[in-house]
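> would you be able to build a 3D model of this:
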Amino acid sequence: MLNELDKELEKRGLRFVRYADDCVITVGSEAAAKRVMYSVSRFIEKRLGLKVNMTKTKITRPRELKYLGFGFWKSSDGWKSRPHQDSVRRFKFKLKKLTQRKWSIDLTRRIEQLNLSIRGWINYFSLGNMKSIVASIDERLRTRLRVIIWKQWKKKSRRLWGLLKLGVPKWIADKVSGWGDHYQLVAQKSVLKRAISKPVLEKRGLVSCLDYYLERHALKVS
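Okay, here's the model as predicted:
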């Protein structure tokens, strides 16, 4: 039935996008928006016999719009889409839950769960312009995984063994292994960033948010 709405909007020459019963119509002014909202709502109720939910029907500017999880911003070459800040916030919260230190789970299984969330979220939003967003998430995620690994090593002897295995010189490993349980502070030290680096975590199976996004985005826009 909503196909009839599509035909009507096309006949009127309106620019619109619709997914199921969620529709956005773009016009050039607030006055035009008011006219279109009234006439289209009337068409839906009188001609199609459907009820318009007026609590969800509103006039808004593109920057304030949230549609299917996307937000919008204007660049020098026109309007662009990216995940709405609410969508980003929920994704960050999901990753935070999956990287809780108190969650007793094997690192391999944890990474598998992270990869499922990363691929799913990025596949959905890959059309959007979000390079800086995923780069920031990537860095934060690697820091949280370093915290987990450092905590799992527990004792100084185990930390020394782990650092040596990752190629850290012995005199540095001796010093670093005694840093103790200030996990967040230790995880941000440059020596640990180099030891448990992006390539090391990728070797353990972790998907890079940034690399995966760049790959999927290129396919979407090509």
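> going forward, measure contacts between C-alpha atoms and count neighbours the same way
Fine.
> what ranges does this protein have for its strands?
In the chain, the strands defined using DSSP state E lie at 15-19, 22-26, 70-75, 78-83.
> residue ranges of the helices in the protein, please?
Using DSSP state H, the helices of the chain run over 2-11, 30-42, 85-98, 107-125, 131-153, 156-165, 170-176, 183-187, 190-195, 198-203, 209-221.
> okay if I get these as CSV plus mean neighbour count and distance to K74?
Below are these laid out as CSV (neighbours: other CA atoms under 10 Å; distance: least, CA to CA, whole Å):
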stretch, mean neighbour count, distance to K74
helix 2-11, 13, 25
helix 30-42, 14, 18
helix 85-98, 15, 16
helix 107-125, 16, 18
helix 131-153, 18, 16
helix 156-165, 18, 47
helix 170-176, 15, 47
helix 183-187, 17, 37
helix 190-195, 16, 36
helix 198-203, 14, 33
helix 209-221, 16, 18
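> structure for this one too, so we can compare:
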Amino acid sequence: MTLDGIEDLIASKYYPGKIWKGSNPKKVNFVRYADDFIITADSEETAKEIMELLRSFLEERGLELSEEKTLITHIDEGFDFLGWNFRKYNGKLLVKPSKTSIDRVTRKISDIIKKAKAWKQEDLINVLNPIIAGWSNYHQSVVSKAIFSKMDSLIWNMLWKWAKRRHPKKSRTWIANKYWHFRGTGRWVFSSENNQLKFFQKTKIVRHVGLTLAKNPYLDKDYFDQRRRRLNILKLADRYETTEAKCDCFGV
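The predicted structure follows:
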């Protein structure tokens, strides 16, 4: 790929011997996923220096940095990458679902519920559950507990409005008893006879996922791609825990 030479370019300037190990006085690190990447540095000056290297590298190949996705920012201000927000709070790095990712899934769920006025409850549940499961599973390895709780509350309010629109003349008690039931959880659950809505909060927060030994790196490409992406994120988090680095977020 065109971007494959970036890592060597940076290593040749900032790493003795042109390899990614050993002395790293300017705290330069490179994390990439597809066409999106992050480069860390010890100062804004170093970050700008790297940006100019990248501009020249890309211009030679008929490409340019994305103005929308490219910025230089301090880690205390934070930045978004792959749907997550990286930011230090009182010296501690926290990785959370980004506001953009939260807004996107909230809007998607809201749009579905609004157009589902005439749907059967079970059909609505069947459409929403994969979205809830997919989004919460993606974010289960970062600091998501509070956001998961907030998402459940938002969806509850959306579904309550959905139910009231369907039965404008019915009482609150009648509506609640028709669409919400106890399902062994000690709480009311939006559920039909055969199915129930998933909770974001029920997704377990997992800081590390062990390797499934039965997986084959040649046959299970998606599985290993996901592991590599998560490993890169964890490596980046570890680097920021031990440095006061600046960070560039670059994209083309």
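> quick one: TM-score?
TM-score of the superposed chains, computed with TM-score structural alignment, normalised by the length of the first structure, equals 0.68; 189 aligned residues with a CA RMSD of 3.5 Å.
> report the central residue of the first structure.
Taking CA atoms, centre = their mean, the centroid of the first structure lies closest to V88, which sits 4.8 Å from it.
> what does that residue correspond to in the second structure?
In the second structure, the residue paired with V88 of the first structure according to TM-score structural alignment is I102.
> swap in Q100 of the first structure?
Using TM-score structural alignment, Q100 of the first structure pairs with K114 in the second structure.
> I figured that match hits A163, correct?
No - K114 of the second structure is beyond contact range of A163, at 10.7 Å (criterion: CA atoms under 8 Å).
> number of nearby residues for L65 of the first structure?
17 (other CA atoms under 10 Å).
> identify the spatial nearest neighbour of it, chain neighbours not counted.
G71 (6.1 Å; CA to CA, 6 or more residues apart in numbering).
> and the one you found? What does it align with in the second structure?
Match for G71 of the first structure (TM-score structural alignment): N85.
> its match and T100 touch, don't they?
No - counting by CA under 8 Å, N85 of the second structure stays clear of T100, with 9.3 Å between them.
> what comes into contact with stretch 72-87 of the first structure?
62-66, 69-71, 125, 127-130 (CA atoms under 8 Å, 6 or more residues apart in numbering).
> could you list the buried residues of that stretch?
Across stretch 72-87 of the first structure, burial judged by 16 or more other CA atoms under 10 Å covers F72, S81, R82, P83, H84, S87.
> likewise stretch 10-30 of the first structure?
T26.
> what is the equivalent residue in the second structure for S136 of the first structure?
For S136 of the first structure, the aligned residue in the second structure is K150 (criterion: TM-score structural alignment).
> just give me the match in the second structure for L201 of the first structure.
Per TM-score structural alignment, L201 of the first structure is aligned with F190.
> that match and I147 of the second structure, how far apart?
Remark: distance between F190 of the second structure and I147 of the second structure (CA to CA, to the nearest Å) = 20 Å.
> and P130 of the second structure, by the same measure?
For P130 of the second structure, the distance to I147 of the second structure - CA to CA - is 18 Å.
> then L234 of the second structure?
20 Å.
> what do you get for F182 of the second structure?
Noted for F182 of the second structure: a distance of 24 Å to I147 of the second structure, by CA to CA.
> swap in E68 of the second structure?
26 Å.
> what does Q140 of the second structure give?
Taking CA to CA, one finds Q140 of the second structure at 11 Å from I147 of the second structure.
> repeat for T100 of the second structure
For T100 of the second structure, the distance to I147 of the second structure - CA to CA - is 13 Å.
> can you check E67 of the second structure too?
Taking CA to CA as the measure, E67 of the second structure falls 29 Å from I147 of the second structure.
> isn't R146 of the first structure up against V191?
No - the pair R146 of the first structure / V191 is not scored as a contact, 11.4 Å apart, by CA under 8 Å.
> circling back to that earlier point, next up, the contacts around the residue nearest to L65 of the first structure.
So G71 of the first structure contacts R63, E64, L65, S81, R82, P83, H84, Q85 (CA under 8 Å, 6+ apart).
> one more time with 6 Å, if that's ok
Contacts for G71 of the first structure (CA atoms under 6 Å, 6 or more residues apart in numbering) come out as S81, R82, P83, H84.
> take these and lay them out in a markdown table including distance to W171 of the first structure.
Output for the contacts of G71 of the first structure, formatted as a markdown table (distance: CA to CA, whole Å):
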| residue | distance to W171 of the first structure |
| --- | --- |
| S81 | 50 |
| R82 | 46 |
| P83 | 46 |
| H84 | 47 |
